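J.: my questions concern the predicted model and sequence given below.
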Amino acid sequence: MRKIKTIDDITKDGKVEFGEGYEFVSTAEEADAILMRSTDLHGYELPEGIRAIARCGAGVNNIPVEEYAKKGVVVFNSPGANSNAVKELVLGMLVLSSRGVVQSMNWVRDNADDPEIQADAEKAKKAFVGRELKGKRIGVIGLGNVGSKVANACVDLGMDVYGYDPFISVEHAWVLSREV
């Protein structure tokens, strides 16, 4: 039986299931492995029995990999696990910033008590028209799990996409739109 300690909320409901052969424990001292997301483990006193640390997400900058490797602890992550969610956030920010959505929301809040808000909104809305993304030029630096998805989505939006990644993998090159 392998014993796992979760440090962060890994799922929305807090439940993680691995199936037979695994047991979740309440302290790291009784665990064989740690399953975590974004807690900073620099300076963390790692118990003797830990043999593996799995990060749910990309990157391991919050884990002292070299220090743990010297202790025989394997550290790994799950790149790409949240790449679609990050892509959607990037696209949301592109739309918000190009269309003046935040500014228009602030205008409504600032003028909420105005009895003439409907008439004033008709006059003010021209200030929040913004620009369409279609036909605009964008550069995507890094074409890995997230960057390749962002670049492809921007192509789908009709944008002129320039990508740069001197270390692009064959896998990501194959999924990248030829329009990039």
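T.: The structure has been received and is ready for your questions. Numbers count the residues shown, from 1 in each chain.
J.: could you use CA atoms for every contact and neighbour count after this?
T.: Noted.
J.: show me what the longest helix seen in the chain is packed up against.
T.: Taking DSSP state H as the criterion, the chain has its longest helix at helix 83-99. When contacts are defined as 3 or more Cα pairs under 8 Å, 6 or more residues apart in numbering; DSSP states H and E, helix 83-99 sits against helix 145-156.
J.: show me what the helix it packs on is in contact with.
T.: Contacts with helix 145-156, where a contact means Cα atoms under 8 Å, 6 or more residues apart in numbering, come from 79-80, 83-84, 86-87, 90-91, 140-143, 160-163, 172, 175-177, 179-180.
J.: picking that back up, list the buried residues in the longest helix of the chain.
T.: Residues of helix 83-99 classed as buried by neighbour count (16 or more other Cα atoms under 10 Å): S83, V86, K87, L91, V95, R99.
J.: go ahead and flag the most central residue of the chain.
T.: Nearest to the mean C-alpha position of the chain, by Cα atoms, centre = their mean, lies V86 at 3.8 Å.
J.: included below, for side-by-side comparison, is a second structure:
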Amino acid sequence: MKIVADENLAFTDYFFAQFGEIQQVAGRNLTQHDVVDAEALLVRSVTKVNAALINKTALKFVGSATIGTDHLDISALEQQGIAWSNAAGCNAQAVAEYVITALLHLEPTVLDANQKFTLGIIGLGNVGSRLATMAQLLGWNVIGYDPFVQRDHVQQVELEELLAQADAISTHVPLTKTGAHPTYHLINSEAFATMKPSAILINSARGSVVEEAALIADIQSTGRKVVLDVFEHEPEISETLLNLITLVTPHIAGYSLEGKARGTQMIYEAFCKTFSFQSDKAFETQLPVGEQYFAQHDLKQTLKVYLHQIYDIARDDANLRTCLKDGKVDQKAFDYLRKTYPLRREWAAHGGPAA
């Protein structure tokens, strides 16, 4: 069979080469012509899988190696009888570690703050609940908001209470515009007014969860420290916004080697189920052994000594800032950063904990 795959998927050949011809493409520029005679399509979040893309094609399966589904027109897929799958939770550990790394980079002293430091987590799905566990391992006070789930290990509060109490706020929600609890512009001028001016905001979920105009106004007013891995108008990022944000990264919070490999394995398993193939491959067999930093010290001491070696987040910030051209981030340069990103290893590869 013919399989069309985003060129940035990890271990595509290992998982899929046995099933037929793999055509690797740039996911952001994918067209109906690319998939017209393909039976399977493997994508990431940069590809909008809609009726225009899938109409009058041979597609029987679409797999997205991502945790989100807002780039998939599920009703169009189901109307045409095309099986689909995403990879919910594949990079949850990587994102949780990203958030903690960003916080320790901005405020190293919080590593020893214990219960005096309150982390507020908006969204307690795969990522949010895992982040809560990791933060609790560091001794932090954790509060969470999620109207859809109840987590026994997290003290859950209303959104307004979380915004008012937290010393740092991290968003982990899908992008939704309808229903009782839409997340589009969830963090707006009213939310900023409720937050402490000293509270750090981290968005590694979806760009439009934070209203960009309100964010700019808030930073100009309060000087708030903000970490953005996603942007409302991504990949269009203005120089004005970039200069105001304390720490920026090019949508790579989940870009660990384990997370990428896990995502491909999850859609491989769904692919095999769809076509009645046996699934007998595991990504762990393909990974090199990591440097065992955590074997030498306890968790906090290891992070104090080796955090920069485990993940140099400042490098990602610097690399994105070099992409400015004519008042905004150059889209080709942005995509190139993501395409050539040197996948970092999760803490467990270095002997550390996994939630």
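T.: Received it, and whenever you're ready, just let me know what you need. Every value quoted in this text rests on a predicted model; they were computed, and no experiment measured them.
J.: returning to what we had before: what's the closest of the buried residues of helix 83-99 of structure 1 to A33 of structure 1?
T.: Nearest to A33 of structure 1 among the buried residues of helix 83-99 of structure 1, counting by Cα to Cα, is S83 at 24.6 Å.
J.: so what's the counterpart of that closest one in structure 2 closest to, chain neighbours aside?
T.: S83 of structure 1 maps onto A92 in structure 2, with residues paired by TM-score structural alignment. Spatial nearest neighbour of A92 of structure 2, chain neighbours left out: V127 (4.4 Å); criterion: Cα to Cα, 6 or more residues apart in numbering.
J.: burial count for the equivalent of that neighbour over in structure 1?
T.: The alignment partner of V127 of structure 2 in structure 1, by TM-score structural alignment, is V146. Neighbours of V146 of structure 1 under the rule other Cα atoms under 10 Å: 23.
J.: separation between V146 of structure 1 and T39 of structure 1?
T.: For V146 of structure 1, the distance to T39 of structure 1 equals 22 Å [Cα to Cα, to the nearest Å].
J.: same question, S97 of structure 1
T.: Taken as Cα to Cα, the span from S97 of structure 1 to T39 of structure 1 is 30 Å.
J.: next one: K87 of structure 1
T.: 23 Å.
J.: leaving out sequence neighbours, find the closest residue to the corresponding residue of structure 1 for K60 of structure 2.
T.: Residue pairing (TM-score structural alignment): K60 of structure 2 is matched to R51 of structure 1. Leaving aside its sequence neighbours, R51 of structure 1 sits nearest to V73 (Cα to Cα, 6+ apart; 4.6 Å).
J.: how about that neighbour, what's its match in structure 2?
T.: Match for V73 of structure 1 (TM-score structural alignment): I82.
J.: from K56 of structure 2, how far out is its match?
T.: 12 Å.
J.: aligned to E29 of structure 1, what sits in structure 2?
T.: Per TM-score structural alignment, E29 of structure 1 is aligned with V36.
J.: let me see the ranges of the strands in structure 1.
T.: Assigned by DSSP state E, structure 1 shows strands spanning 2-6, 22-24, 33-36, 52-55, 74-77, 137-141, 160-164.
J.: possible to save the ones you listed as TSV with distance to I63 of structure 1?
T.: Below are the strands of structure 1 laid out as TSV (distance: least, Cα to Cα, whole Å):
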stretch	distance to I63 of structure 1
strand 2-6	15
strand 22-24	21
strand 33-36	10
strand 52-55	9
strand 74-77	8
strand 137-141	25
strand 160-164	28
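J.: and these as a markdown table, adding distance to A119 of structure 1 and mean neighbour count?
T.: Listed next are these as a markdown table, based on distance: least, Cα to Cα, whole Å; neighbours: other Cα atoms under 10 Å:
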| stretch | distance to A119 of structure 1 | mean neighbour count |
| --- | --- | --- |
| strand 2-6 | 55 | 19 |
| strand 22-24 | 60 | 15 |
| strand 33-36 | 52 | 22 |
| strand 52-55 | 53 | 20 |
| strand 74-77 | 54 | 17 |
| strand 137-141 | 36 | 14 |
| strand 160-164 | 38 | 16 |
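J.: so which of those gets nearest W107 of structure 1?
T.: strand 137-141 (28.4 Å).
J.: what's the mean distance for the closest one versus structure 2?
T.: Here strand 137-141 of structure 1, set against structure 2 after superposition, deviates by a mean of 1.2 Å using mean Cα distance after the TM-score superposition for structure 1.
J.: and the angle for that strand with helix 145-156?
T.: 170 degrees (axes from the mean of the first three to the mean of the last three Cα atoms, to 10 degrees).
J.: so strand 137-141 of structure 1 versus strand 160-164, what angle?
T.: 20 degrees.
J.: mind checking how far strand 137-141 of structure 1 is from the chain centre?
T.: Taking Cα atoms, centre = their mean, to the nearest Å, one finds the center of strand 137-141 of structure 1 at 18 Å from the center of the full chain.
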